[in-house]
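Visitor: Give me the fold of what follows.
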Amino acid sequence: MDQGNTAFMLIAAALVLLMTPGLAFFYGGLVKAKSVISMMMLSFGALGLIGVLWVVYGYAIAFPGAEGLIAPWSIDWSAIGLSSLLETPEDAAYPPLAFVAFQATFAILTVALVSGAIADRAKFGAWMIFAAVWATVVYFPVASWVFNFGLAEDGSFAYGGWITYGMQEFFGVGAIDFAGGTAVHINAGAAALALALVLGKRVGFSKGAHVPHNPPFVLLGAGLLWFGWFGFNAGSELAADGTAALAFVNTIAAPAAALLAWLLVEKLKDGKPTSVGAASGAVAGLVAITPACASLTPIWAIVLGVVAGAVCALAIDLKFKWGFDDSLDVVGIHLVGGLIGTLYLGFFANGTGLIYSGDPTQLLVQAIAALAVLAYSFVLAYVIGFAIQKTIGFRVKDEDEIAGIDTVVHGEEGYKLETV
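Guide: I've put the predicted structure just below:
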């Protein structure tokens, strides 16, 4: 067993886990003051719930072995409760549980990302039911499509999920998604769009009606997200090597460029660059570089960051033009940013991208992967959310939303000012 790589993976897992509390601060600062506890609790609720489900059966669904190529919903029954993974084979590079822990943090974060679309108006209990069902029927199978792989005894590729490996059978190349542009960001963004449509618009929804109550929280959250993202991207190599180093550098370059691009768009469009814009731009760049971090030169990573920052800065206004209330711009940042990063590889991926090979096949398989995950997640998220709304109710009453749902749902206030 390689203790260095094992330590690398465990540290990366801890970094990614930190992203969910970071997301809670990022989202919490963006909502109104009377909803900050409720908003942050959606992330912490996902942390608790998905952490348990992953151990009980999530890993067994997401990593079913060779069956995942044909039937991604298959279950490795021996992995239920992780009992079969407690011992480390003598020839293993790292303990199986290190990989389990690393992938658990991806599942937790992906579910938490969805919550940004339903800020200020969602019941906590309904959200927890949605999170459990969506993770089970959407995230765990999609993770299998992207991340499930295995090696033969001679170290050669043996099997894998249909997105990253299965399409090689038909097209000669599989889709590239190093750290989860499809499985995490397109997946979460599509589900967020579905829930925004199911729950409807907030009371008084219009441009400028809902402003962030705490920009310092937003900046703190973005900083924690960026810090954790090094584990997210570099850690996906599962080894401390040159590929991990490339992913690490690109995780600096792309979001830095996206931050600047977002601020420039804000300056040109609205006259002032904002702190929330800086944080949002950095996150947009992080989203876009996620699938591409190990397949681009640093210069092309900067170009990707510029494109993602500028386009996402414009895309967040689509909700006002098209009439859906994606409260915290999960669609504009994660869905759009994920699509940009995934499709960009079709042009600029080292070796196989169109500009290197002259062959559009890589672009084709990237598009198939992106659209398949988008459609699958959107449809099932809409069905699950609609069923919850029509049975127990997903949305709080209008009067509770206006008053602020922290005290109604959790019996707490984010800010308690007392006079002496």
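Visitor: can we go C-alpha only for contacts and neighbour counts from here?
Guide: Noted.
Visitor: What residues sit buried inside the helix or strand containing Ala257?
Guide: Assessed by DSSP states H and E, Ala257 sits inside helix 242-270. By 16 or more other Cα atoms under 10 Å, the buried positions in helix 242-270 come out as 243-266.
Visitor: What of stretch 191-201?
Guide: Applying 16+ other Cα under 10 Å to stretch 191-201 flags Ala191, Ala192, Leu193, Ala194, Leu195, Ala196, Leu197, Val198, Leu199, Gly200, Lys201 as buried.
Visitor: Then stretch 159-176?
Guide: 159-167, 173-176.
Visitor: contact partners of stretch 113-121?
Guide: 23, 27, 31-32, 35, 38-39, 42-43, 188-189, 191-193, 195-196, 199, 202, 325-331, 395-396, 401, 404-405 (Cα atoms under 8 Å, 6 or more residues apart in numbering).
Visitor: So for it, first residue to last residue, what's the gap.
Guide: 16 Å (Cα to Cα, to the nearest Å).
Visitor: right, and the helix or strand after the helix holding Ala257?
Guide: According to DSSP H and E, the helix or strand after helix 242-270 is helix 275-289.
Visitor: which residues touch whatever helix or strand comes next after that next one?
Guide: Using DSSP H and E, the helix or strand that follows helix 275-289 in sequence is helix 298-315. The contact list for helix 298-315, computed with Cα under 8 Å, 6+ apart, reads 246, 249-250, 253-262, 264-266, 277, 281-282, 284-285, 288-289, 293, 332-333, 336-337, 340-341, 344, 348.
Visitor: Before we compare anything, build this one as well:
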Amino acid sequence: MIDSGSTAWVLASTALVMLMTPGLALFYGGMVRTKAVLNVMMTSFVCLAVVGVIWVVYGYSLAFGSDAWGGLIGGFGDVGMRHLDTAVVGSGSAAIPAGVFAMFELMFAIITVALLAGAVAERIRFWPWVLFVAVWATVVYIPEAHWVFALDGATGPGSVGGWIANRLHALDFAGGTAVEISSGASALALALVVGKRRGWPRDPVRPHNLPSVLLGAGLLWFGWFGFNAGSALGATAVAGTALVSTMTAGAAAVLSWLVVEQIRDGKPTSLGAASGAVAGLVGITPACAYVEPLGALVIGLAAGAICACAVRLKFRFGFDDSLDVVAVHGIGGLVGMLLIGLLASVATNPAGADGLLYGGGLGQLGRQAVAVVAVLAYSFVVTGIIAWVISRTIGLRVDAEVETEGVDEAEHAESGYDFSTVIAGTSSSRRPTGIHSSITGSRPPSS
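Guide: Next up is the predicted model:
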């Protein structure tokens, strides 16, 4: 029943997608100021822990269990993953252990909620953020994952999957809706509730570590091969198609973003190259297994150029999306989902459909638009409610003084970079020697 090659590929893809969250932490950490680098990295990193526990306890069951609610949410049959040790996902030559599939899908849940941290960087309290992550993953991501990723019969005979994949028949191979559009719409709602950074946009906010941004973008690109090609759930020709599309779109988007910067600002930037790569990878995520290489090239060029222009929207409309989650992930996911309706081809993947430019008419484009609107609206409204309730009860944003001085020290008793000097006359034998003792031990008096 189990195909060893497909299982090995999904195991490797799971590790690749897991690496994307530390990569995102580096990517985000380099883009903020030194006084907030640890906080923004922690808000991404802690998602591994919070969502990891939720997924085992009830998240996987609700996302991929069979439902009786018209494709809206799964059931509680696999709470605690108690049936996964003997279950399989798929059939025939591509069957893999259900536990491997569950861990692969867990990594999608983690990276999706971690993306939201970029919208409120430099002004968020840690423990209220942890609560937000838990609630958002439960009431936003898990239902949407069921809508998009849960296929009828995939996790067991007679299992009922989500309405977008099985009733609407919109195409979304690796998460253009449940991951990208969901995170973009949720980031907008979260930024509106939390409010602008002090001094924004009057005071300049410059990235403090561009090498970290480039390294993080490179790790994201590396992990994205597992994200997209791994979604084939097997070592198959479809995985190969997704791999080619992923590389092609990412490369094209880097160039189109840099061209926009050159025309608009007079210089191509390293931050633009990193952002362009991510925009192209976002755009191709839903389409990677349904389009030809030239279609992937078009999607990458479009995503890079459109997202590069979209970063100006926050200044025009006055919402402080600190690290451009809305422009890159929301708009990029929208571009990719809609272009499926134009560029998809059954010659590439018989499980897909022909887009408008391949003789398929407007039907598939309409289905793609319905999926986009449904996920966008649900994510925006529910995220806004969650953020508003937490803000009005325990408080989600740090105090003004903390934001000015730096959230790292106030929230974590640490700083990203220690530039202090050794105090004259201090005996080396009396200094703390371990990193944790240096953090929690007594501090020297300020000079």
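Visitor: picking up where we left off before, so which of the buried residues of stretch 191-201 of the first structure comes closest to Asp270 of the first structure?
Guide: Lys201 (24.2 Å; Cα to Cα).
Visitor: Spatially nearest residue to the closest one, not counting backbone neighbours?
Guide: Asp325 (5.0 Å; Cα to Cα, 6 or more residues apart in numbering).
Visitor: measure the aligned residue in the second structure for that neighbour to Ala178 of the second structure for me?
Guide: Under the alignment (TM-score structural alignment), Asp325 of the first structure pairs with Asp320 in the second structure. Using Cα to Cα, Asp320 of the second structure is found at 23 Å from Ala178 of the second structure.
Visitor: Looking at the two, which is more packed in?
Guide: Ala178 (30 against 23; other Cα atoms under 10 Å).
Visitor: that older thread, so the residue nearest to Lys201 of the first structure is in contact with Gly204, correct?
Guide: No. Taking Cα atoms under 8 Å as the definition, Asp325 of the first structure is not a contact partner of Gly204, at 10.8 Å.
Visitor: how about Phe76 of the second structure, what does it touch?
Guide: Tyr58, Ser61, Leu62, Gly65 are the contacts of Phe76 of the second structure under Cα under 8 Å, 6+ apart.
Visitor: my guess is the last one contacts Gly77, does it?
Guide: Pointing back at Gly65 of the second structure there. Yes. Between Gly65 of the second structure and Gly77 there is a contact under Cα under 8 Å: 6.5 Å.
Visitor: Pull up the overlap in contacts between those two.
Guide: Joint contacts of Gly65 of the second structure and Gly77 (Cα under 8 Å, 6+ apart) do not exist.
Visitor: which of the two has more neighbours?
Guide: Gly65 (26 against 16).
Visitor: how about the strands in the stretch 51-200 of the second structure?
Guide: Ranges of strands in the stretch 51-200 of the second structure, per DSSP state E, counting those that start in this stretch, are 88-89, 96-97.
Visitor: Can you tell me which of those is nearest to Val10 of the second structure?
Guide: The nearest among the strands of the stretch 51-200 of the second structure, by Cα to Cα, is strand 96-97 at 8.2 Å.
Visitor: quick one: that closest one aligns where in the first structure?
Guide: Against the first structure, strand 96-97 of the second structure falls on residues 94-95 (TM-score structural alignment).
Visitor: go on, stretch 294-307 of the second structure?
Guide: By TM-score structural alignment, stretch 294-307 of the second structure lines up with residues 299-312 in the first structure.
Visitor: The matching stretch vs the second structure - mean distance after superposition?
Guide: Once fitted to the second structure, stretch 299-312 of the first structure is off its aligned match by 0.6 Å on average (mean Cα distance after the TM-score superposition for the first structure).
Visitor: which residue numbers in the second structure go with stretch 112-125 of the first structure?
Guide: Under TM-score structural alignment, the match for stretch 112-125 of the first structure is residues 114-127.
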